[in-house]
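Student: Structure for this input, please:
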Amino acid sequence: MARIAFILLTHKDPEGIIAQAERLTATGDYVAIHFDARAKPAHYAMLREALDDNPNVTFAKKRIKCGWGAWSLVAATLEAVKAAEEEFPRATHFYMLSGDCMQIKSAEYAHRFLDAEDVDYIESFDFHSSGWIKTGMKEDRLIYRHWFNERTQPKRFYFTYEVQKRFNLAREVPSDLQMMIGSQWWCLRRRTIEWVLDFIKDRPDVMRFFRTTWIPDETFFQTIVRHLVPENEIRTRTLTFLMFTDYGMPANFYNDHYDLLLSQDYLFARKISPEATELKARLGALWQEEGKDFAISNEGRELHRFLTARGRIGRRFAPRFWEAEATLGRERTLILVICKKWHVAKRLLAELRKRSHVPALDYVFNEMGPLPDLGGIETSQEKRNRHRRALMRMLFDYHKADRMVLCVDPASLPVIKDFVSDRCQTRLLEIECHFSDDYLTGHAQRVGLAGENTPPHVLEKILPTIRADLAHESEQIRDAEFENYALLREGGDLEDNARALAHALDIPSDMAQELAELDYIFRD
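Tutor: Model (predicted):
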């Protein structure tokens, strides 16, 4: 059975570290602690006094003064790894943690999970091609030497960096290494740890190189493990659940996140807010539970993105300057059928195509439905949205038509506004549908806000938010007070619905009456 040696990098909160170490070792696992040499000596003394008698706890023999982005973080990790490898010969896995991490599964589950596959878990993406680095310095992290810390000595950091660039003092990356990058929160097998420790003894050139790279905790283990371990024995993921805000900072978890955390496909999570005392207590008790089942739905990141985005409505694809004067043509009419239930709008257009020769297209800006070859502009949603007026002009020309019907999702308000502002005549038909809890649950699963195993009480919390969000989309459309707007209501008066269809689609009243009487259109 798996036995885990936790590599615990810490710099504060000695009481929390003591509690964490006692919890993790209570189930037969091990803990190796590196406590930052910059921290208060009294805090370190408190740790040693509380934990020295615990045979499953050890401390790094050498303490390092750590700084963000510097080699010191890797050096501190290696000191704790060496201590764990030496002191705990029965440890089968080495798991990197911080003081802000807590378990979101039981030890029983974690051991069973690690026993299931003989692999290492570490994010390890190609440094140059993966796009893992979103902003800031990229290749320059490696090819220039960084002796100073950007945060504590910014003038020296940037002075030496600019001097190297000016005098072309770039260096070569070790030729036999493919540089990789990823999260520092890994879980490695004992054999892999032994290989890594042997490697750093045998390759002083690689150690010299990494000591002066910038943010090496994202590249050192990621590169060396990929160099030493066969690809089929690496799972390129972390077992620690973490999310980032729009500003690139780790998101905190609070008391009401307990159920969400347990349903994620991870063993630990960071960061747990210091104020989340109830969450810490519940997660602390979880590690020693036996026989507990976990329903994995894995919707955490999508749900977080959805909930934190409320109130920040903006245009994703604004028209480019060269499109500002583009037009579909004054002589053309574009009819937008706006409906959240895509199957309802598609059924209506299918019936319209049976009765009319007007080209009627489904959600071409919301899904990759088939379109004729238009020179490549139709090959991705990004291109379709970025050049939407050009795309529609081509479709009008392709169909040799001066009138066209198009389905649009209510969330695509920028698309609707863009076409309404065009010189062509734009007509709008909004279809108002009923949303049952079953439908909203299915919608949440389709967009990744919930999974098949999401607990009912979690759904009860998010369904009102989703319902309000759909209502808000409709309100925005009505608040815009578009001209040539008509509303078709599910369960509405047949005569009112027929008039709305006739007005918006510009079709004879008898055809509109036929469409209004089709019961199956609204069926889920």
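Student: switch to C-alpha atoms for all contacts and neighbour counts from now on
Tutor: Fine.
Student: Pull out the buried residues from stretch 115-133.
Tutor: Residues of stretch 115-133 classed as buried: 119-127, 132 (neighbour count, 16 or more other C-alpha atoms under 10 Å).
Student: can you give me the strands in the stretch 201-350 of the chain?
Tutor: With DSSP state E, counting those that start in this stretch as the criterion, the stretch 201-350 of the chain has strands at 234-235, 240-241, 268-269, 333-338.
Student: what about the helices in the stretch 51-200 of the chain?
Tutor: For the stretch 51-200 of the chain, helices defined by DSSP state H, counting those that start in this stretch occupy the ranges 71-87, 107-116, 140-143, 154-166, 190-202.
Student: Could you check those helices and tell me which one is nearest residue 303?
Tutor: Proximity to residue 303 (C-alpha to C-alpha) singles out helix 107-116 among those, at 24.4 Å.
Student: I'd like the buried residues of stretch 115-133 laid out as JSON lines, including distance to residue 367.
Tutor: What follows is these, written out as JSON lines (distance: C-alpha to C-alpha, whole Å):
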{"residue": "119", "distance to residue 367": "37"}
{"residue": "120", "distance to residue 367": "37"}
{"residue": "121", "distance to residue 367": "34"}
{"residue": "122", "distance to residue 367": "34"}
{"residue": "123", "distance to residue 367": "31"}
{"residue": "124", "distance to residue 367": "31"}
{"residue": "125", "distance to residue 367": "29"}
{"residue": "126", "distance to residue 367": "30"}
{"residue": "127", "distance to residue 367": "32"}
{"residue": "132", "distance to residue 367": "26"}
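Student: any idea which helix or strand comes after the longest helix belonging to the chain?
Tutor: Ranked by number of residues, the top helix in the chain under DSSP state H is helix 456-479. Per DSSP states H and E, helix 456-479 leads on to strand 485-489 as the next helix or strand towards the C-terminus.
Student: orientation of that following strand relative to helix 456-479 in degrees?
Tutor: Using axes from the mean of the first three to the mean of the last three C-alpha atoms, to 10 degrees, the inter-axis angle of strand 485-489 relative to helix 456-479 is 150 degrees.
Student: here's the other one to compare against:
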Amino acid sequence: MANIAFILLCHKDPDAIIRQALSLTAVGDYISIHFDARADAAAYRAITSALSDHPNVVFAKKRIKCGWGEWSLVQATLYAVEAAVEAFPRATHFYMLSGDCQAIKTAEYAHGYLDRFEADFIESFDFFASDWIKTGMKEERLIYRHFLNERNNKWLFYKSLELQRRFGLSRKVPEDLEIQIGSQWWCLRRRTVEAILDFLRQRPDVKRFFRTTWIPDETFFQTLVRHLVPEKEIECRTLTFLMFSDYGMPVTFYNDHFDLLLSQDFLFARKISPEALELKERLGSLYSARGVQFEISNEGRSLYKFLTGKGRIGRRFAPRFWETESTLGRERELLIVVCKKWHVAKRLVARIRQLTNVPCIEYLFNEEHTDLPDMGGIQSTLGKRHRHRRSLMRMLFDYFETDRMVICMDPGNLDLLEDFCRDRATTRLLEIECGFTDEYLIGHAMRVGLAGDRTPRETLERLLPTIRNDMVHESDRIRDSEFENHVRIRESDSADVNAIALSEFLSISTEQAQDIARTDHLFAD
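Tutor: Model (predicted):
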């Protein structure tokens, strides 16, 4: 059965560290602590005074000052790992943690999980071929030597880099290593950890190389594990649940995130807010609990993306210079059907196409596989359609040899609506207002990844008001824009009432509009 030795790097909040250590060791697991030498000496004394006699706790034999992006973080980890390997011969796994991490599963669950896999859990993606690094330096992290802390000595850091570039002082990556990159939060088997320590004793050149790479905690263990362990024995993922904001900052969890964290397919989570005392207390007692059943829905990242997107009202794409003065054509009419229930809009436009012969295109800015003619590649992806929206529409008018065309659009595409309604062409909007049952909203949440088949009912019930309000908010934003030629049909209105709006929207006779409004099962889900 798995026995975990936790490798804890920390630098603050001694009381929280003591509670964390006692919680994790209460069920027989172990912990090895490196407390940053930059931190308050009194804090370190408090930790050692409380834990030094604990048989399942050990301290790194040497403390060093740690800095972000420096080798010192890797060296501190190695000191803690060496202490754990020596002190805990029964440890089967070594799990990297920070002081901001908390267990989100029981020890019973964690041990059973690790027992099911004969593998190491560590993110390790090809450094050069992957897109793990989104912005900033990439190859320069490795081929130049970095002796300074970028955050503390920014000018000197980049001056040193500039001089190395100017004088051609680049270096080669060790030829037998394929550099990997990934999250620094890993869980490795004992034999893998021992193999790494043996390798470092035999290859001091590798250690020298990584000493002067930039942000080596994202490449050192990731590279060595891939070098020493067969690929089939590596699970390329972290067991610690963490998320980052659009600004690259770690997302912090608070007291009301307890249920969300427990439903994620991870064993630990970071970062837990220092002020989230209730959350810390609940998670601290969870680790030693027995018989707890977890419903894994794993919707945390998609839910966070959805919720944080609310309130960010603005243009997704700014006008490109080649489209600023372009127009669909003064004599043309673009008829836009706006509806959140795509199947309702599709039924409606199918009937419009049948009775009027006006070309109709369904959700071309929302669905990748919309049936479109070949436009030389401009239609091939949603990104291209958004960027070249006006060019695409002009080409479609020309392709169908028409001056009138109907398209469907989601109400969330306010930026597109604003763009087209400002065009010199005549743009008309038909908004379809539908009712949303709880069952429909749950299905919608599952379709867009906000929930899964195993999402607890309690989570769904908390989510439903947010989704419903979001849909109302989208409709309100369209109304607030006060577009000209904007009419509505409603599920709650009669076919005769809706026919009046359809007649105005399509410029057709009342009889034709009534025929369209009476489309069989138009609003059915």
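Student: Point out the one among the helices of the stretch 51-200 of the first structure that comes closest to residue 257 of the first structure.
Tutor: Closest to residue 257 of the first structure of these is helix 107-116 (C-alpha to C-alpha; 19.7 Å).
Student: which secondary structure element contains residue 22 of the first structure?
Tutor: Using DSSP H and E, residue 22 of the first structure sits in helix 14-25.
Student: Following superposition onto the second structure, what is the mean distance for that helix?
Tutor: Comparison of helix 14-25 of the first structure with the second structure after fitting gives an average deviation of 1.2 Å (mean C-alpha distance after the TM-score superposition for the first structure).
Student: Tell me the helices and strands packed up against that helix.
Tutor: Applying 3 or more C-alpha pairs under 8 Å, 6 or more residues apart in numbering; DSSP states H and E, we find helix 14-25 of the first structure packed against strand 30-35, helix 41-51.
Student: quick revisit: so which of the buried residues of stretch 115-133 of the first structure comes closest to residue 146 of the first structure?
Tutor: residue 127 (17.9 Å).
Student: Just the residues contacting stretch 179-193 of the second structure, thanks.
Tutor: Applying C-alpha atoms under 8 Å, 6 or more residues apart in numbering, the contact partners of stretch 179-193 of the second structure are 81, 91-97, 119-128, 132, 217-223, 225-226, 228-229, 238-240.
Student: Repeat the analysis, applying 6 Å as the threshold.
Tutor: The contact list for stretch 179-193 of the second structure (C-alpha atoms under 6 Å, 6 or more residues apart in numbering) reads 92-96, 120-127, 217-219, 222-223, 238.
Student: picking up where we left off before, now tabulate the helices of the stretch 51-200 of the first structure in a markdown table and tack on distance to residue 278 of the first structure.
Tutor: Putting the helices of the stretch 51-200 of the first structure into a markdown table (distance: least, C-alpha to C-alpha, whole Å) gives the following:
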| stretch | distance to residue 278 of the first structure |
| --- | --- |
| helix 71-87 | 30 |
| helix 107-116 | 20 |
| helix 140-143 | 41 |
| helix 154-166 | 40 |
| helix 190-202 | 35 |
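Student: Identify, out of these, the most deeply packed stretch.
Tutor: A comparison of the helices of the stretch 51-200 of the first structure by mean neighbour count, using mean count of other C-alpha atoms under 10 Å, puts helix 71-87 on top with a mean of 21.
Student: how much does that one stray from the second structure?
Tutor: Here the mean offset of helix 71-87 of the first structure against the second structure after fitting is 0.7 Å, by mean C-alpha distance after the TM-score superposition for the first structure.
Student: what's that helix aligned against in the second structure?
Tutor: Mapping helix 71-87 of the first structure onto the second structure (TM-score structural alignment) gives residues 71-87.
Student: Going by neighbour count, list what's buried in the helix or strand harbouring residue 441 of the first structure.
Tutor: Using DSSP H and E, residue 441 of the first structure maps to helix 437-446. Using 16+ other C-alpha under 10 Å as the test for burial, helix 437-446 of the first structure gives 440-445.
Student: one step back: so for residue 509 of the first structure, which of the strands of the stretch 201-350 of the first structure sits nearest?
Tutor: Short answer: strand 333-338, nearest of the strands of the stretch 201-350 of the first structure by C-alpha to C-alpha, at 17.0 Å.
Student: Average offset of the closest one relative to the second structure?
Tutor: For strand 333-338 of the first structure, the mean deviation from the second structure after alignment is 0.6 Å (mean C-alpha distance after the TM-score superposition for the first structure).
Student: can you list contacts of that strand?
Tutor: Contacts with strand 333-338 of the first structure, where a contact means C-alpha under 6 Å, 6+ apart, come from 403-410, 424-430.
Student: What of stretch 102-115 of the first structure?
Tutor: For stretch 102-115 of the first structure, contacts defined as C-alpha under 6 Å, 6+ apart pick out 2, 262, 267-269, 286-287, 289.
Student: run the last query once more with 8 Å
Tutor: Stretch 102-115 of the first structure has contacts (C-alpha under 8 Å, 6+ apart) with 1-3, 20, 27, 261-262, 266-270, 272, 280, 283-284, 286-292, 294.
Student: how much space between the most centrally placed residue in the first structure and residue 281 of the first structure?
Tutor: Among the residues of the first structure, residue 301 comes closest to the average C-alpha position under C-alpha atoms, centre = their mean, at 5.0 Å. Residue 301 of the first structure is 23 Å from residue 281 of the first structure, where distance means C-alpha to C-alpha, to the nearest Å.
Student: same deal with residue 403 of the first structure?
Tutor: The gap separating residue 403 of the first structure from residue 281 of the first structure is 64 Å, by C-alpha to C-alpha.
Student: cool, and residue 220 of the first structure?
Tutor: As for residue 220 of the first structure, its distance to residue 281 of the first structure is 35 Å (criterion: C-alpha to C-alpha).
Student: So for these two, which sits in the more crowded spot?
Tutor: Taking other C-alpha atoms under 10 Å, residue 220 of the first structure and residue 281 do not tie; residue 220 has more neighbours (22 against 11).
Student: on that earlier part again, who wins for proximity to residue 323 of the first structure among the strands of the stretch 201-350 of the first structure?
Tutor: The nearest among the strands of the stretch 201-350 of the first structure, by C-alpha to C-alpha, is strand 333-338 at 17.8 Å.
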